Each structure stands twice: as structure tokens, then as C-alpha cells.
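J.: predicted coordinates and the sequence they were generated for:
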Amino acid sequence: MRIENRQNWIGELLNDSQGGGRASGASTTYERRVPGCNGYPKLSMGCDGLRSLPAPECEHGEFVFDPATVYVRSRATNALLSQHQTRGYCPGESAEPMSSTQIVFTAADFQELPLVGSGISIEPDHEEYIIRLPVIVVTDPSPQVLETDVLGTQILVRATPETYTWEWGDKGEPTVTADPGKSYPEHTVFHEYVTLGAFTITLTTTWTGEYSIDGGSTWQPVNGTAETTDTAEPITIGERVPLLTG
């Protein structure tokens, strides 16, 4: 005899009003039989592949559990933590996972987020700057938190600046630093131009990431970084010529 509606049978067996929920630590396992697939066709065998598996031979009179897709969700937030497929199996046996899809936020996912650049502030705020005097730059080191969706689950992503690469627009070497800079007179990031003209300052910020699938209670690192680029309005470098008056 085959158990055609595995979810409902387990719900009755466990007397669980959620119909197939089994608590374990911080997560609850929900078992769904294959025909519905619940909108997740990306598992390796797919729904049709699981349905085509032969039923196991169990002892006479025992129920045979159909193949199923198993979803593991957070007990606190109901966020989907993972999912896997199982073969059909007999009572007393464990459901053998066929394949698994974990909720993982990748570096590619991180790099596709609409991160906002950390910004450029140039000091002092002049229309023209003086050759061989420091042009001071400052940026905002604040992290930013965004929401996105993975496999139908809402997750939080926190991006934190790691390094700043300043391109000065002249022939000087870029400045790479973890320092966001400070204002005058404690300024720490600056550049002195040695030629006259108009120059455009560009800032590339490298961000590290963390993601949370439980509303921000716990965070996991993103295995990779993302970059944003800010470009300031061109500045003019001039010189002051002293005038003698008699």
C-alpha cells in the first residue's frame, strides 16, 4: 500500500496542526509529496524524475512512502533554510536525500545588488584649488542593509566598506586605503597636484557582505566582495602669483 498524501498522513500521525511539520532545534521540517513540487523545479531530479522512481519493496502490509520534496524552515521566521528530495521508503527507514538546495547568497548575488556608493566629499569647498597644496577627500564608512529574495525567501544583506581606492585624475598613483578620511586639520587622505588643469577624482569602494535568513538574528559571510564607483565633479588646480604693490 502506498501513502499517496504523505503530508496529510504525517500530520495525522504527529497530531500536528501544520500538517507535516516536525520540530528540531531552531528549525521545522515540512514534508510535501512530489506532485505539487510547490514551485521549486530547480532540484536536480525534478518532479517528473522523482515520480518515475520505482517504489521500494517493503514487507507485506507495510505502507510505502512516496518520494517527496522536504522543506526545512526557521521556527522563528518561517524562512526557507534548505530543501531536498527523497526516494520512496519503507517504515522504519530514513528518507534518503536525493539532492539538496541550500539557501546560499553568493558573491554574484551580492554584486548584483543596487549598492549605493560611499560618496565623495572634497575639502576645502573651493571652486579652484592651489597647486602643491593638499586636496582633502572624505567618504562615508557607514554599512548599508538591503533586502532581496532567494528561492522565494526574503533575506537581509549587510554591506560594509572594506577598502577605498582613490583615482586622482592626474599621473599620480592611486591611493588604496581602509581609512575613510577625516576633515582638516586631522585630515588623513589627500592629494597634492603638481600640474595645473582640471582633474576628476574617482572613488572605488570595495564592500564585504553578510546575509541573514532569520531577520537579522544571525549573519553569515558572503564569499566575495562587491564594488561601487563614485565620480566627483571636475576640480580646477591653479596657482597664486604674489603681486607687489608699492
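T.: Nice, thanks for sending it over.
J.: hey, let's count contacts and neighbours off CA atoms from now on
T.: Will do.
J.: now do the residue nearest to Asp149 when sequence neighbours are not counted against Asp109, distance only.
T.: Excluding its sequence neighbours, the residue lying closest to Asp149 (C-alpha to C-alpha, 6 or more residues apart in numbering) is Ile155, at 6.0 Å. Noted for Ile155: a distance of 12 Å to Asp109, by C-alpha to C-alpha, to the nearest Å.
J.: structure two is appended below for comparative analysis:
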Amino acid sequence: MLADERDGFCGVFDFQDCPAEPGQVVRFLTVQQRPVVRPDGTAVVEVPAGFAPGDLLEDWADVRTACIDITALNPPPSPDEVFTYFQRLPLPQLTTQHAPPGDGLSGLPVVFWTDSPATQTFTVDIRGFTVVIVARAEQYTWRTGDPAAPTLTSTEPGSAYPGHAAEHLYRSGTYSASLTVTWGATFTVDGSAPADVPGTTTTDGPPVTFDVVEATAVLTDPYD
């Protein structure tokens, strides 16, 4: 259907399916034009007296009815545009695992790792395009809670001892540690080849609190 304001009715046309290459948007359209007064007072036709910029001149004229490439009117999302969506995704807050799981001992390292998922996939709609964003944890920063060495970094999540990602020697006291994760991502648009998202974002995990105690040597009589 085509709304034609010249005659005030909707015309019926034999619309066609229009082939398109990947990433191309082609629609079967009727293109019309009508001259208007430009801001400088000129137009493609002679402008009668009393007409102001923006006023319509003459009548609508059909240019053509055909399959028309309109990709430029709604181009695929750019990497920078995808990045703005990436920054707002509900990325997970990864939890910190540590050992020993209870009190630590002064003079023995407390080790850290995380067993939370390091990859997340999201599908978002950006101006009618289906964009799949695959986020991956690129860097792990453990905040030790110790001013003497406030952060430890790793590119791996680690695992339980001895495969842990970071360790720290504490003095006796109470500490809260947490994990900040730096996320990068790739994306596809309507099934295109993956491309890098041009930037990273971070999430902060919940803190864990533990005590570090100092062991005291006690001499005993082996014959008691």
C-alpha cells in the first residue's frame, strides 16, 4: 500500500521481494519528491513571493518505483555504538575464593582464585539489527585489603591450590578482599564475522572477610 496525499487514498502496488547482499538493506519503494524553499530562499523552481524557507512548492512527483538500497539510511551498528551497549550489559560480579577458607596464618600466603564463569553471551537489538556480544574476562585484579600491597593481577582465573591465580602474605589482622574483572568482547551483526568491541568495562565482585592469625610455637615434652 502507498499513501498518496495528492489524491487522498492508498494505492495498491505489486510489491516485490528484493535480493540483498549480507549487510545490505534493500526495499521495494516508490520514491517521490516535491521541491521546498531552501533556507537561503532558493529552490529548484522559481519561488513565488511570500513563500518562506521550508514551504512546499508544486506537487509531489513520482521518481521511480523499484528495489532501492536503503542501507545508508540505517547503517549497521558501528563498533563504537556497540561499545555503548556493552558498557550497560548486566555482566556478572565474580566471586573471590581463597585458601585457607577460614583463618589465614601470618607467614603463610593466602591464595586467591575464582570459579565464576569467565564468558558471557548477550543478544541485543540495535536499531533492528541482531547484535550478539560475547564478553570475556581479560584481567583479574584482586584487591587484597592490605595497604602494603593493595592489588594483585592475573590474566587467568586460577583454581584451588596449587593452581591459584594470586597469593599474598599478610600480617595478623582482619582483611576484606574482592575481585575486579576487566571484560573485553567481540560482536557480530546479523550473523556477520566477529569483530572486536573497541573498549573494556569492569565489574566488582562481593568482598570476602577473613582473619589472619599469628601462630605461636609451643615446646612440649615428647615423653609426657
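T.: Nice, I can see it. Model, not experiment: these values are computed from the prediction.
J.: circling back: show me what the residue nearest to Asp149 of the first structure aligns to in the second structure.
T.: Alignment note (TM-score structural alignment): Ile155 of the first structure maps to Val131 of the second structure.
J.: helix or strand right after the strand or helix carrying that match?
T.: Per DSSP states H and E: Val131 of the second structure is located in strand 129-143. Remark: after strand 129-143 of the second structure, the chain's next helix or strand is strand 151-154, criterion DSSP H and E.
J.: Provide the aligned range in the first structure for that following strand.
T.: Strand 151-154 of the second structure covers residues 174-177 of the first structure once aligned (TM-score structural alignment).
J.: how near is Tyr184 of the first structure to Pro124 of the first structure?
T.: Using C-alpha to C-alpha, Tyr184 of the first structure is found at 8 Å from Pro124 of the first structure.
J.: where do the helices of the first structure begin and end?
T.: 6-14, 46-51, 107-112 (DSSP state H).
J.: which one of Ile155 and Asp109 of the first structure has more residues nearby?
T.: Under the criterion of other C-alpha atoms under 10 Å, the comparison of Ile155 of the first structure against Asp109 puts Ile155 first, with 20 against 15.
J.: which ones are touching the more buried one?
T.: With contacts defined as C-alpha atoms under 8 Å, 6 or more residues apart in numbering, Ile155 of the first structure is in contact with Glu147, Thr148, Asp149, Tyr211, Ser212, Ile213, Asp214, Gly215.
J.: ok, the last one touching Leu156?
T.: Yes: with contact defined as C-alpha atoms under 8 Å, Gly215 of the first structure counts as touching Leu156 (6.7 Å).
J.: run a quick neighbour tally on the aligned partner of Leu89 of the second structure in the first structure.
T.: Applying TM-score structural alignment, one finds that Leu89 of the second structure aligns to Leu113 in the first structure. Leu113 of the first structure is flanked by 14 other residues according to other C-alpha under 10 Å.
J.: quick one: Leu113 of the first structure from Leu156 of the first structure, how far?
T.: 11 Å.
J.: in this structure Thr163 of the first structure contacts Thr206, no?
T.: Yes: applying C-alpha under 8 Å as the test, Thr163 of the first structure and Thr206 come out as touching, 5.3 Å apart.
J.: out of Tyr184 and Pro124 of the first structure, which sits in the busier spot?
T.: Legend: neighbour count by other C-alpha under 10 Å for Tyr184 of the first structure and Pro124, higher for Pro124 (14 against 11).
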